[in-house]
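Enquirer: Predicted model and sequence follow; I will ask about them next.
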Amino acid sequence: MFSRILIPYDGSTGAERALVKAAELAKLCGARVVVLTVYRHHSMLEASLSMVRGAAEPGHLDDAMRSHARDAADYAKSLVRDAGVAEVSAFIRAGQPARTIVAVAREKDCDLIVLGSRGLGATEGYLLGSVSHKVTGLAPCPVMVV
């Protein structure tokens, strides 16, 4: 049925529910799983706000965001393995989430994308449309929204 499933994971509750469902499906199909965590490059506005927040902030926001993304991807990978899926890989990428998800689905030749209906970007989703909605319109393969 499916041989390679992409699971975008941002650490949100919705993403974790999607991860669990995708792992169940991968186990049933004998599919490989590709976990992807996307982080956004910080803007100049975010950089200027970080100066106001105080000295406890990290020196470079991209480094902190990359590190957080790596931790999230590793956590998701371990959950999928614990669910009994043998072949799991995890990647992190910087970029706009929907476009990056679609690009990785093409690059890794995934035949299904499973993602949560709401992630961590609630304000952006409200103003610009949700990532899941954008992915369903752009994806080269079926998309399951949990």
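Expert: Nice, I can see it.
Enquirer: contacts and neighbour counts: CA atoms only from here.
Expert: Noted.
Enquirer: Name the residues that touch the longest helix seen in the chain?
Expert: The residue-count maximum for a helix in the chain (DSSP state H) belongs to helix 61-82. With contact meaning CA atoms under 8 Å, 6 or more residues apart in numbering, helix 61-82 is reached by 9-11, 16, 19-20, 23, 35-42, 47, 58, 87-92, 94.
Enquirer: mind running it again at 7 Å?
Expert: Under the contact criterion CA atoms under 7 Å, 6 or more residues apart in numbering, helix 61-82 has outside partners 9-11, 23, 35-39, 41-42, 58, 88-92.
Enquirer: Okay, one more to line up with it:
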Amino acid sequence: MFQRILVAFKFSPAGARALTQAAELAKIHGARLHIFHALDYRLLHPATPDERIAAMTREAEERFNQEYKKFLGGYPRYAFNCWEADPSVEICKLALDMEADLVVIGCHQVSNRPGISRLGMVGMTIVQMAPCMVLLIPCPRP
């Protein structure tokens, strides 16, 4: 049984599909759903103004609420977080810190081959380094 599910979220069709599947699993298990979106890791540079990071964080939260929250299907037990980070490293750290039972990630669609999925470097690193099970969600078929 899953109690804590972590979604490695990206603003994309693959992210929407991963979010939908994670929400369905969370409903079945009554799990807490943690959704994490990594802002550009280059924002970690010390010269980056705090105002820029705060603005990007607000924009990501607003975009999630306006465009992607609907993919939760009304599931209320979730949290959306984002901050500047290397996505694969941060997802693995979060999974460890929160004692996640499962990490859900979406595969990318191969641009010229609809319905064909691929796992990028971020996904490969998560699969190799995550401290728990990882569920790969293929891109939707046309």
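Expert: That came through fine. These figures come from a predicted structure and were not determined experimentally.
Enquirer: if we can go back for a sec, show only the entries of the contacts of helix 61-82 of structure 1 found in strands.
Expert: 35-39, 88-92 (DSSP state E).
Enquirer: Which of the contacts of helix 61-82 of structure 1 are buried, as a ChimeraX select command?
Expert: Per 16 or more other CA atoms under 10 Å, the buried members of those correspond to this ChimeraX selection:
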select :9,10,11,23,35,36,37,38,39,41,88,89,90,91,92
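Enquirer: can you give me the helices in structure 1?
Expert: 13-29, 44-53, 61-82, 97-107, 122-128, 131-138.
Enquirer: Which stretch of structure 2 lines up against the last one?
Expert: Correspondence between helix 131-138 of structure 1 and structure 2 is established over residues 122-129, with TM-score structural alignment as the criterion.
Enquirer: Give me the mean distance between that stretch and structure 1.
Expert: With the two structures superposed, stretch 122-129 of structure 2 lies on average 0.7 Å from its match in structure 1, counting by mean CA distance after the TM-score superposition for structure 1.
Enquirer: Tell me the buried residues in that stretch?
Expert: Neighbour count says stretch 122-129 of structure 2 has 123, 125-127 buried, by 16+ other CA under 10 Å.
Enquirer: same question, stretch 100-115 of structure 1
Expert: 100-102, 104-105, 110-115.
Enquirer: which residues of structure 2 does it align to?
Expert: Going by TM-score structural alignment: stretch 100-115 of structure 1 matches residues 90-105.
Enquirer: measure the matching stretch end to end?
Expert: 13 Å (CA to CA, to the nearest Å).
Enquirer: Please apply the same query to stretch 61-75 of structure 2.
Expert: First-to-last residue span, stretch 61-75 of structure 2, CA to CA: 17 Å.
Enquirer: same check, this time on stretch 54-74 of structure 2
Expert: Terminal-residue distance, stretch 54-74 of structure 2 (CA to CA): 27 Å.
Enquirer: quick one: which of the helices of structure 1 is nearest residue 2 of structure 1?
Expert: helix 13-29 (6.2 Å; CA to CA).
Enquirer: Just want the angle from the closest one to helix 61-82.
Expert: Here helix 13-29 of structure 1 points in a direction 40 degrees away from that of helix 61-82 (axes from the mean of the first three to the mean of the last three CA atoms, to 10 degrees).
Enquirer: Which neighbouring elements make contact with helix 13-29 of structure 1?
Expert: Counting contacts by 3 or more CA pairs under 7 Å, 6 or more residues apart in numbering; DSSP states H and E, helix 13-29 of structure 1 is packed against strand 112-115.
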